[in-house]
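**Q** 3D, please:
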Amino acid sequence: MDALQVIKVNNPQDLDKVFAIRKTVFVEEQNCPPELEWENEDVSKHFLALLNNEPCGACRWRKTENGYKLERFAVLKKFRGKRIGQALVAAALSDLPSDADYIYLNAQLDAMRLYSRFGFIAEGEQFEEAGIQHYKMVKKHHHA
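**A** Sure thing, here's the model as predicted:
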């Protein structure tokens, strides 16, 4: 049985692992311009996914003027299909402050199903970012 854990990053070593995963997925695989990739790192809360202690995925969240944004979800190719994305979304969401009332993200098209499982709904028109098609998705709250 694979042991999957998601940890909140709080040291430079783990942050380097996060950056390495993102570089592989976004810069090398998806050809995103590196200068677009590195921004707002210091104001973000970062998460690292480990499968059997091997770094396999990453994401982060940050507070923006609009609300709370989940972003930079990356899972290394050989680890895809193992629910790592799901674990990352769950970890980021559970780390948000309890009063986070507006939670959103920009989803690549093939990740939209994943986010919709967590209550995110697409809003507005499709748009392009770094050459990749996205939709903005907003988490709908279910108030009792």
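
**Q** Could you use CA atoms for every contact and neighbour count after this?
**A** OK.

**Q** Mind giving me the packing neighbours of the host helix or strand of Tyr104?
**A** Following DSSP states H and E, one finds Tyr104 within strand 103-108. For strand 103-108, the packing partners by 3 or more Cα pairs under 8 Å, 6 or more residues apart in numbering; DSSP states H and E come out as strand 68-75, strand 132-139.

**Q** One more sequence to fold, the one below, so I can look at both together:
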Amino acid sequence: MGDSKKFEGYNIISVYLGTKEKMSVRQRVLSAFKSLHRVASQTFGGDERTLLAARIKINEEFKKNKHIQNEGSVDELVKLAEEVEQELKSNVIQAKEKEPGVYEAKITKDTTKLNNVMFDENAVIEKPRPGTKRCK
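**A** The predicted model follows:
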């Protein structure tokens, strides 16, 4: 019974809401802005030209939309920023040429890893059967 006293005076929903739901609109935008810059630094670290281009693009996009007041629209833009952040984390890699034709890829724990199949230049590709519809 002593433990239940801790929750008196609290709306039970607010106890279960995550931090993002409790943040003000301004805090969510600032958090997304900082997070995007952080991920860009991690993704493009060591490549100053690309990192600068990413920073400029992030700043331009946030400045372009800073006049938006509608909370729903702001939420959509914050969601877009979070999706871009996830895309940078999981699907963008940095590769450096170590010697002509040989590259070293910077893979992180967040990078999406798929099963690779070796390319077979002698593979026989079957032609579609007559009468088979093709996608347009």
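
**Q** what's the TM-score here?
**A** TM-score for the superposed pair, counting by TM-score structural alignment, normalised by the length of the second structure: 0.30. Supporting figures: 55 aligned residues with a Cα RMSD of 3.7 Å.

**Q** circling back: after the strand holding Tyr104 of the first structure comes which helix or strand?
**A** Once strand 103-108 of the first structure ends, the next helix or strand along the chain (criterion: DSSP H and E) is helix 112-116.

**Q** Show residues contacting that next one.
**A** 85-86, 89, 107 (Cα atoms under 8 Å, 6 or more residues apart in numbering).

**Q** try 10 Å
**A** Here helix 112-116 of the first structure makes contact (Cα atoms under 10 Å, 6 or more residues apart in numbering) with 83, 85-86, 89-90, 105-107, 120-122, 134-140.

**Q** ok, now stretch 12-30 of the second structure?
**A** 7, 31-36, 62, 66, 69, 71-72, 74-75, 77-79, 81.

**Q** ok, and for it, which residues are buried?
**A** For stretch 12-30 of the second structure, a neighbour-count test (16 or more other Cα atoms under 10 Å) marks 25, 28-29 as buried.

**Q** which stretches of the first structure form helices?
**A** 12-22, 34-37, 84-95, 112-116 (DSSP state H).

**Q** what do you get for the second structure?
**A** Taking DSSP H, the helices of the second structure run over residues 12-16, 19-22, 25-44, 48-64, 71-91.

**Q** which ones are touching Thr50 of the second structure?
**A** Listed by Cα under 10 Å, 6+ apart, the contact partners of Thr50 of the second structure are 40-41, 43-44, 56.

**Q** Need the distance between the two termini of stretch 95-104 of the second structure.
**A** The first and final residues of stretch 95-104 of the second structure sit 5 Å from each other (Cα to Cα, to the nearest Å).

**Q** An error on my part: the question was meant for stretch 14-26 of the second structure.
**A** Distance between the two ends of stretch 14-26 of the second structure: 19 Å, counting by Cα to Cα.

**Q** Tell me which residues touch Lys64 of the second structure, please.
**A** Listed by Cα under 10 Å, 6+ apart, the contact set of Lys64 of the second structure reads Ile58.

**Q** before we move on, back to that, what angle separates the strand holding Tyr104 of the first structure from strand 68-75?
**A** 40 degrees (axes from the mean of the first three to the mean of the last three Cα atoms, to 10 degrees).
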